[in-house]
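**Student:** build me a model:
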Amino acid sequence: MIDIIIVDDQVIVRDGLKMLLSLNEEIRVIGEAANGEEVLSLLSIKVPDVILMDIRMPIMNGIEATKVIKAQYPNVKVIILTTFNEDEYIFNGLKNGADGFILKEIIQSIKAAYEGTLMLHSQVTSKLINVLQNVSEYSSPSAMKKKDLSKLLTPREIEVVEQIMQGKSNKAISTALFLTEGTVKNYVSRILDKLELKSRSELIIFLKGE
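**Tutor:** Down below sits the predicted model:
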């Protein structure tokens, strides 16, 4: 069962999402909030697997909330929900640790994020590529963008990175490399630690920028 919290300032949107998600027996909505501050308070009581996060909300918006949540609850997946397909929101959301940024296909994206796959709508993917191509020099947290990864990672870790860059989930990687899913998770954690990155999203942006 995948536990979900919905964050949106419009009650009608939250109700609509709850109704939609209730149609899938693998998904359970365990809470809702109207802004970033409310969801942070809610997380002190209950921690979900996935948060559906609107961007434009009063008091604390979705980008700010995502940054705090990923710092305090790194295992919680955050999927940004919006109808505003703007470059700045897309890039800042991913940079702050969002596990996906979607306009549609909600249930599919929840399952993908839960399994460790970065899920992007096709329109958002093209936007992100354009943003990355126009950035003259992306400043990664580690400032190691130009270094040879073979000097930082083991051959097995590089194999895992290659699988991540193909958009595969931990489960899919474990099948491809004949490893347990727990071993894959450990590899991913070590890779992120070595590169001083916080999430798979940052890893993808880091490598795309090379």
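**Student:** hey, let's count contacts and neighbours off CA atoms from now on
**Tutor:** Fine.
**Student:** spatially central residue in the chain, please.
**Tutor:** D99 (0.7 Å; CA atoms, centre = their mean).
**Student:** so V78 belongs to a strand, correct?
**Tutor:** Yes - the assignment for V78 by DSSP: H, G, I helix; E, B strand; the rest coil puts it in a strand.
**Student:** what kind of secondary structure is the residue lying closest to it once chain neighbours are set aside in?
**Tutor:** Of all residues not flanking V78 in the chain, I51 sits nearest, at 4.8 Å (CA to CA, 6 or more residues apart in numbering). Look at I51: counting by three-state DSSP, its state is strand.
**Student:** so how far is I80 from I51?
**Tutor:** I51 is 8 Å from I80, where distance means CA to CA, to the nearest Å.
**Student:** got it, and V39?
**Tutor:** Taking CA to CA, one finds V39 at 14 Å from I80.
**Student:** can you name the farthest residue from the center of the chain?
**Tutor:** Outermost in the chain, CA atoms, centre = their mean: K151 at 27.2 Å.
**Student:** secondary structure class for N130?
**Tutor:** N130 - assigned by three-state DSSP - is helix.
**Student:** burial measure for it, as a count.
**Tutor:** 12 (other CA atoms under 10 Å).
**Student:** got the contact list for it?
**Tutor:** With contacts taken as CA atoms under 8 Å, 6 or more residues apart in numbering, N130 has no neighbouring residues.
**Student:** do I2 as well
**Tutor:** So I2 contacts E26, I27, R28, P48, D49, V50, Y114 (CA under 8 Å, 6+ apart).
**Student:** save these as TSV, and put in distance to L103 and neighbour count too.
**Tutor:** Below are these laid out as TSV (distance: CA to CA, whole Å; neighbours: other CA atoms under 10 Å):
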residue	distance to L103	neighbour count
E26	21	12
I27	19	18
R28	21	18
P48	21	19
D49	20	17
V50	16	23
Y114	18	21
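**Student:** I have a second one here; can you model it like the first so I can compare?
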Amino acid sequence: MTEAPGRAPSGEREPIRVLVVDDQQLFRRGLTMLLAVEPGLEVVGEAGDGVEGVALAETAAPDVVLLDVRMPKKSGIEACLAIKEAVPSAKIIMLTVSDEEADLYEAVKSGASGYLLKDSSIEEVAQAIRVVADGQSLISPSMAIKLIDEFKSMSRPERETGTGLRLTERELDVLRLVAQGHSNKEIAARLFISENTVKNHVRNMLEKLQLHSRMEAVMYAVRENLLELP
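**Tutor:** As a prediction, this is how the structure comes out:
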């Protein structure tokens, strides 16, 4: 992404540019005001529906977009797809009251990197923004439990030949640690490799499996019985 005017000079860490899209004006304004005082974050705009959110994302080129799931004119899922197409570098966090597994599944399929419930604290939201901006994934703990339960019930009784075999043993090691919620730094320490090597393994996994995010890779792995889960 080209450097936007007014960004921090070279040598300083640039703020993470955030766009907030939610049809509830009071919630949207409150969230925007709270995020504006978080260190390292810069709110570059806010929108009240999916259509406005997509248009604003195209002009503001945010690093992270906070999207409600259910909005007028264009749903959060539809907006997520459109934003990922228009601004591929943007990371999407769904911030919603919906704890339906179907909404989470559709959000992940649409390219979302995070899924938080609106009862999350501002600290949790700010941390989620930093995590996904760094290329990782994050979902609310309560939704993570539902996600694992949902995909354990859908998982195949026996591993089919040729699915997991597309991945190397080291890539499977990385995938297992990603599924356990470890960051790139933690994975690197556990496997005695560099963070860049971890990122390369994750990228290779996604390309091989034709998936769009770390979270989607975990869902795939559970479904295909590639992970040992409790």
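**Student:** in TSV: the contacts of I2 of the first structure, plus secondary structure and distance to Q10 of the first structure.
**Tutor:** Shown next, in TSV, are these (DSSP: H, G, I helix; E, B strand; the rest coil; distance: CA to CA, whole Å):
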residue	secondary structure	distance to Q10 of the first structure
E26	coil	25
I27	strand	21
R28	strand	20
P48	coil	20
D49	coil	22
V50	strand	19
Y114	helix	25
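**Student:** just these now: which is nearest I107 of the first structure?
**Tutor:** Closest approach between the contacts of I2 of the first structure and I107 of the first structure, by CA to CA: I27, at 8.5 Å.
**Student:** the closest one touches L21, doesn't it?
**Tutor:** Yes - applying CA atoms under 8 Å, one finds I27 of the first structure in contact with L21, separated by 6.4 Å.
**Student:** the second structure: matching residues for the lengthiest helix in the first structure?
**Tutor:** Taking DSSP state H as the criterion, the first structure has its longest helix at helix 181-195. Alignment of helix 181-195 of the first structure against the second structure: residues 195-209, by TM-score structural alignment.
**Student:** how about the helices of the second structure, start to end?
**Tutor:** Using DSSP H, helices in the second structure cover 25-36, 50-60, 76-86, 101-109, 122-133, 141-154, 169-179, 184-191, 195-209, 214-223.
**Student:** quick one: contacts of the fourth one?
**Tutor:** In this structure, residues lying in contact with helix 101-109 of the second structure by CA under 8 Å, 6+ apart are 69, 77, 80, 94, 115, 143, 146-147, 150, 212-213, 215-216.
**Student:** go again using 7 Å as the cut-off
**Tutor:** With CA atoms under 7 Å, 6 or more residues apart in numbering as the test, helix 101-109 of the second structure has contacts from I77, Y115, K146, L147, M215, E216.
**Student:** count of neighbours near the closest residue in space to the last one that isn't next to it in sequence?
**Tutor:** Leaving aside its chain neighbours, E216 of the second structure sits nearest to V108 (5.9 Å; criterion: CA to CA, 6+ apart). A total of 25 residues lie near V108 of the second structure under the criterion other CA under 10 Å.
**Student:** so the corresponding residue of the first structure for V108 of the second structure versus S201 of the first structure, what's the distance?
**Tutor:** Mapped onto the first structure by TM-score structural alignment, V108 of the second structure lines up with L94. Distance of L94 of the first structure to S201 of the first structure, given as CA to CA: 6 Å.
**Student:** among the helices of the second structure, which comes closest to P15 of the second structure?
**Tutor:** Here helix 122-133 is closest among the helices of the second structure (CA to CA), at 10.0 Å.
**Student:** who's in contact with that closest one?
**Tutor:** By CA under 7 Å, 6+ apart, helix 122-133 of the second structure touches D63, V64, K91, S113, G114, S137, L138.
**Student:** would you turn the residues you listed into JSON lines with distance to H182 of the second structure?
**Tutor:** Below are these laid out as JSON lines (distance: CA to CA, whole Å):
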{"residue": "D63", "distance to H182 of the second structure": "22"}
{"residue": "V64", "distance to H182 of the second structure": "21"}
{"residue": "K91", "distance to H182 of the second structure": "19"}
{"residue": "S113", "distance to H182 of the second structure": "15"}
{"residue": "G114", "distance to H182 of the second structure": "15"}
{"residue": "S137", "distance to H182 of the second structure": "10"}
{"residue": "L138", "distance to H182 of the second structure": "10"}
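**Student:** from those residues, pick the one nearest I193 of the second structure.
**Tutor:** Checking the contacts of helix 122-133 of the second structure one by one against I193 of the second structure (CA to CA), the nearest turns out to be S137, at 20.3 Å.
**Student:** what sits against the closest one?
**Tutor:** S113, G114, V131, R214, M215.
**Student:** what's it aligned with over in the first structure?
**Tutor:** By TM-score structural alignment, S137 of the second structure lines up with L118.
**Student:** near F84 of the first structure, how many other residues are there?
**Tutor:** So F84 of the first structure, with other CA under 10 Å, has 11 neighbours.
**Student:** whoops, E25 of the first structure was the one
**Tutor:** E25 of the first structure has 9 nearby residues by other CA under 10 Å.
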